[in-house]
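Engineer: turn this into a structure:
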Amino acid sequence: MSSAFLRVARLPGGLALSRIGLETMRLTGPMAWGRPENWDTAIDVLRTAVEVGVTNIATRHEYGPRVANDLIRIALHPYPESLVISTTVGLARAPDRSWAPSLDTDSILRTIYENLALLTVSTLDLVHLCVAGGVPVASPFRVLAGLQQERLIAHLGLCCADPGQIRDAREIAPVVSVRIPCSAAVVGSETQVFCAAEGIVHQLCHPFARREANQSEVIRELAAQRGIPAGRLWLAWLLHQHPSALLVVGTSSVAHLRENAAAVETGLEQDLVERLADIEQALVRR
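Structural biologist: Alright, predicted model coming up:
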C-alpha cells in the first residue's frame, strides 16, 4: 500500500495527514493507564503504521501517563519528515484513572513542555485543545497561540468543540484541525458540517465506539460475503460517507492495523452503500 494513496489532507507548510490515522491510547495499559501488556508489540504497531503509509499519529501525554509518548519516541525517533504527531491538551488524569478538565495556564504549559521533552522535538506538529462541555475556549487557546508564536507548536486545533467555540478560537489563531468523537450520533453533526464548509480538517476519532455498528450481525454477514473483516467494512463505509473527514483509529494489533489501513482501498457497490446507510440511520434513531 503506498503512502501517497493514504494521504488526503494537507496542513499549511505541506504536511500531509493520512486518511486513516493511528490513535495511540490502546497501545498503553487498560483504560490508557500504565504500560502495555506487550511492549514489543506496541512498538511493532507504530513502526508498521509508518510502513503502510500512516502519517497521522495521535497521542496524549496522559496516555499512560507518558507511556504513549515513550513508545512513539522509542519506535520512530528520528521521525520521518512526512509524519505528523498530534497531541491533545486540556484534560488531566487522577490517581483513580478518571479524566477531568485541566485548562489553567500552568497545566497547559506543563503538558506542552512534557510533550516536547518526551517526544524529543523542538516543535510539536499539531496540538488540539479539548473543550468538551462547552467550556470557554479563549483563555486556554491564547496560551497555545503564544506558544505557537514561540515556535514550540506548528499548528493548532480543537477537540470536542462546537461551531461557536471554533469561531471564538479562530479570532485568536488559525484552527487547522478539529477532532470529533465518532459515533452514529455525531457523524454528520453540526461541527462536522461546519468544518467541511470552512475547509477545516476534521478527524473522526474512535470510529468503533458504537460496537453494535461494526459488530452487528448484518455487518458481519455483509463483510463475510466480501471476504473481509467487519471492522474494515465499517471503516470503508465511514470513509465513503464522509469524504472530507479523516478517521483516527486505535488498535494494539499489527494485523488489525493493516486491516484498518486497507479500508481506504475497499470499494463499495451501490447496493451495499444503501444497506449500510440503512444500518447507520437505524443507529442514529436509537
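Engineer: from here on, contacts and neighbour counts on C-alpha atoms
Structural biologist: Fine.
Engineer: using the three-state scheme, assign the residue nearest to the spatial centre of the chain.
Structural biologist: Centroid-nearest residue in the chain, with C-alpha atoms, centre = their mean: V248, separated by 3.6 Å. Recorded secondary structure, V248: strand (DSSP: H, G, I helix; E, B strand; the rest coil).
Engineer: could you measure from L272 over to A185?
Structural biologist: 21 Å (C-alpha to C-alpha, to the nearest Å).
Engineer: wait, I meant A245
Structural biologist: Going from A245 to A185 by C-alpha to C-alpha gives 16 Å.
Engineer: mind jotting down where the helices sit in the stretch 1-150 of the chain?
Structural biologist: Along the stretch 1-150 of the chain, counting by DSSP state H, counting those that start in this stretch, helices occupy 3-6, 39-51, 67-76, 105-119, 138-149.
Engineer: most tightly packed of these?
Structural biologist: Of the helices of the stretch 1-150 of the chain, the one with the most neighbours on average (mean count of other C-alpha atoms under 10 Å) is helix 67-76, at a mean of 21.
Engineer: quick check: angle from that helix to helix 105-119?
Structural biologist: 30 degrees (axes from the mean of the first three to the mean of the last three C-alpha atoms, to 10 degrees).
Engineer: give the contact list for C160.
Structural biologist: C130, V131, A132, G133, V178, R179, I180, P181 (C-alpha atoms under 8 Å, 6 or more residues apart in numbering).
Engineer: now for those, which pair is the farthest apart?
Structural biologist: G133 and V178 (15.1 Å; C-alpha to C-alpha).
Engineer: neighbour count winner among those two?
Structural biologist: V178 (25 against 10; other C-alpha atoms under 10 Å).
Engineer: other SSEs contacting the helix or strand hosting the more buried one?
Structural biologist: Under the criterion of DSSP states H and E, V178 resides in strand 177-181. Secondary-structure packing of strand 177-181 (3 or more C-alpha pairs under 8 Å, 6 or more residues apart in numbering; DSSP states H and E): strand 124-130, strand 153-159, helix 190-198, strand 201-205.
Engineer: quick one more, to check against the first:
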Amino acid sequence: MTTTSPSPSSLAGRSVGRVGFGTMQLPGPGVWGPPADRDRAIGVLRTAVDHGVTHLDTADFYGPEVANHLIRDALFPYPDTLLIATKVGVRRDDTRAWLPAAAPAELTHQVHGNLRNLRRDRLDLVYLRVGGDGLLDHDPTPFEESWGTLAELVTKGDIGCLGLSGIVPGHLPRATAIAPVAAVQNRYNLFDRGSEDVHHACTEAAIPFVPYFPLGTTARRRASVLTEVADGLAASPAQVALAWLLNRHPGILLIPGTGDPGHLLENLGAAEVAGRMSDADMARLTALSS
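Structural biologist: Below you'll find the predicted structure:
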C-alpha cells in the first residue's frame, strides 16, 4: 500500500494523511443523481483507500444521498484508519438549487440521514456549512442556534467533532464560545485566495484548514508559470497546484475530488511533488495573485 503523505496530520483527534479525497464529483452532472458508471465510482473510492487515503469528505446533499450510498457500498465495513467527514446546513430542491437549511430540526434530520446513509453509529466530523459558493438566499436561523444544535448532538454521541465551512474569521470566536472547532473548510487555492484571512485565523488558532476546490481554475494568463514549474519538477500542473497548498502550511489538509481513476492517482502524487518543490518554486507560485 502506498502512503499518500510522508507527514500525517491530526484531524478531529485522528491521524490522517494530508491528501484525502472529496466525493462531490462522484454523483451525476451538477452533483445530482447517480453517476453514469456506478462501478467506476465504487472503484475510485476503493482505489483511494487502497492507496492510503485516510480522510474522506462527503455530504448527504451530494446527489442527494448518492455520494454517501457510494461510500457505504464501496467501503463498509470501514477500516479503523478511515475518517469520514460530512457537512450539514444545505438542502437541494427539485430545481437542483443549493439552499441553506440550518434550523435545529433540519440539522438534526440531516445528521440522522448521514448516520443512516453511511451506516454509522457516530459521525467522525460534521461541518456546518454557513455560506459560500452556490448557496442561494440567507438562512434566517441565528448562527449560535445552529451551532448549538450540533453541539447538543455531540453531547448525545451522534457526532464526534464539529467543523465550519464557508465562514469569515468572526465566526470562530462565536463558535468556540459554544463548542470547539475541529476544522474549517473554505474555498482556497493557488488562484483564489479570498479566504486568506480565514486561513490565517485558523493558523493562529491551530485549527486544521481544509480548502475546498483545491485545484481551482487555471487562468490562462497565469498558466505559463504553473506549467514552467510543473515541467521543472516533471509533474503535472494539478500536482503542483496541490503541492503548493501542502507547502503553504502544515495545517492544510487536501480533499481533491474526481471520478477518474487516473486523476485520482495523479492527485495522490502531489505529496511527493511537494517534497521536491524548491523555495524558488514556491516563491514564483505564491507571487501569483487571485
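Engineer: returning to that earlier point: out of the helices of the stretch 1-150 of the first structure, flag the one nearest V89 of the first structure.
Structural biologist: Distance to V89 of the first structure, taken as C-alpha to C-alpha, is lowest for helix 105-119 among the helices of the stretch 1-150 of the first structure, at 6.6 Å.
Engineer: what angle separates the closest one from helix 138-149?
Structural biologist: 40 degrees.
Engineer: helix 105-119 of the first structure vs the second structure - mean distance after superposition?
Structural biologist: Averaged over the aligned pairs, helix 105-119 of the first structure sits 0.9 Å from the second structure after superposition, using mean C-alpha distance after the TM-score superposition for the first structure.
Engineer: tell me the angle of that helix relative to strand 124-130?
Structural biologist: Angle, helix 105-119 of the first structure to strand 124-130, by the same axes, to 10 degrees: 140 degrees.
Engineer: and the strand holding V178 of the first structure, how far out from the chain's middle?
Structural biologist: 7 Å (C-alpha atoms, centre = their mean, to the nearest Å).
Engineer: how close does it sit to the second structure?
Structural biologist: Strand 177-181 of the first structure sits 0.8 Å off on average (mean C-alpha distance after the TM-score superposition for the first structure).
Engineer: hmm, who's touching that strand?
Structural biologist: With C-alpha under 8 Å, 6+ apart as the test, strand 177-181 of the first structure has contacts from 128, 156-161, 186, 191-192, 195, 200-207.
Engineer: now with 7 Å?
Structural biologist: With C-alpha atoms under 7 Å, 6 or more residues apart in numbering as the contact definition, strand 177-181 of the first structure has outside contacts at G157, L158, C159, C160, I200, V201, H202, Q203, L204, C205, H206.
Engineer: which element, helix or strand, includes A282 of the first structure?
Structural biologist: Counting by DSSP H and E, A282 of the first structure is found in helix 270-284.
Engineer: who are the packing partners of that helix?
Structural biologist: Judged by 3 or more C-alpha pairs under 7 Å, 6 or more residues apart in numbering; DSSP states H and E, helix 270-284 of the first structure is in contact with no other helix or strand.
Engineer: in it, which residues are buried?
Structural biologist: Neighbour-count burial for helix 270-284 of the first structure flags L276, I279, E280 (criterion: 16 or more other C-alpha atoms under 10 Å).
Engineer: which of these lies closest to P174 of the first structure?
Structural biologist: E280 (33.1 Å).
Engineer: that closest one contacts A184, doesn't it?
Structural biologist: Yes: with contacts counted by C-alpha atoms under 7 Å, E280 of the first structure reaches A184, the gap being 6.4 Å.
Engineer: how far away is the most far-flung residue of the second structure relative to its centre from S278 of the second structure?
Structural biologist: Distance to the chain centre peaks in the second structure at G232, reaching 28.8 Å (criterion: C-alpha atoms, centre = their mean). Per C-alpha to C-alpha, G232 of the second structure is found 10 Å from S278 of the second structure.
Engineer: repeat that for P34 of the second structure.
Structural biologist: Distance from P34 of the second structure to S278 of the second structure, by C-alpha to C-alpha: 42 Å.
Engineer: do D80 of the second structure as well
Structural biologist: With C-alpha to C-alpha as the criterion, D80 of the second structure and S278 of the second structure are 36 Å apart.
Engineer: so which of these two has more stuff around it?
Structural biologist: S278 (12 against 7).
Engineer: re the thing from before, what's the closest of the helices of the stretch 1-150 of the first structure to Q241 of the first structure?
Structural biologist: Using C-alpha to C-alpha, those put helix 3-6 closest to Q241 of the first structure, at 16.7 Å.
Engineer: what's the counterpart of T155 of the second structure in the first structure?
Structural biologist: Mapped onto the first structure by TM-score structural alignment, T155 of the second structure lines up with Q149.
Engineer: hmm, back to that, ok, the residue nearest to the centre of the first structure touching A209?
Structural biologist: No: applying C-alpha under 7 Å as the test, V248 of the first structure and A209 come out as separate, 11.7 Å apart.
Engineer: hmm, back to that, not counting the helix holding A282 of the first structure itself, show me its contacts.
Structural biologist: A184, A185.
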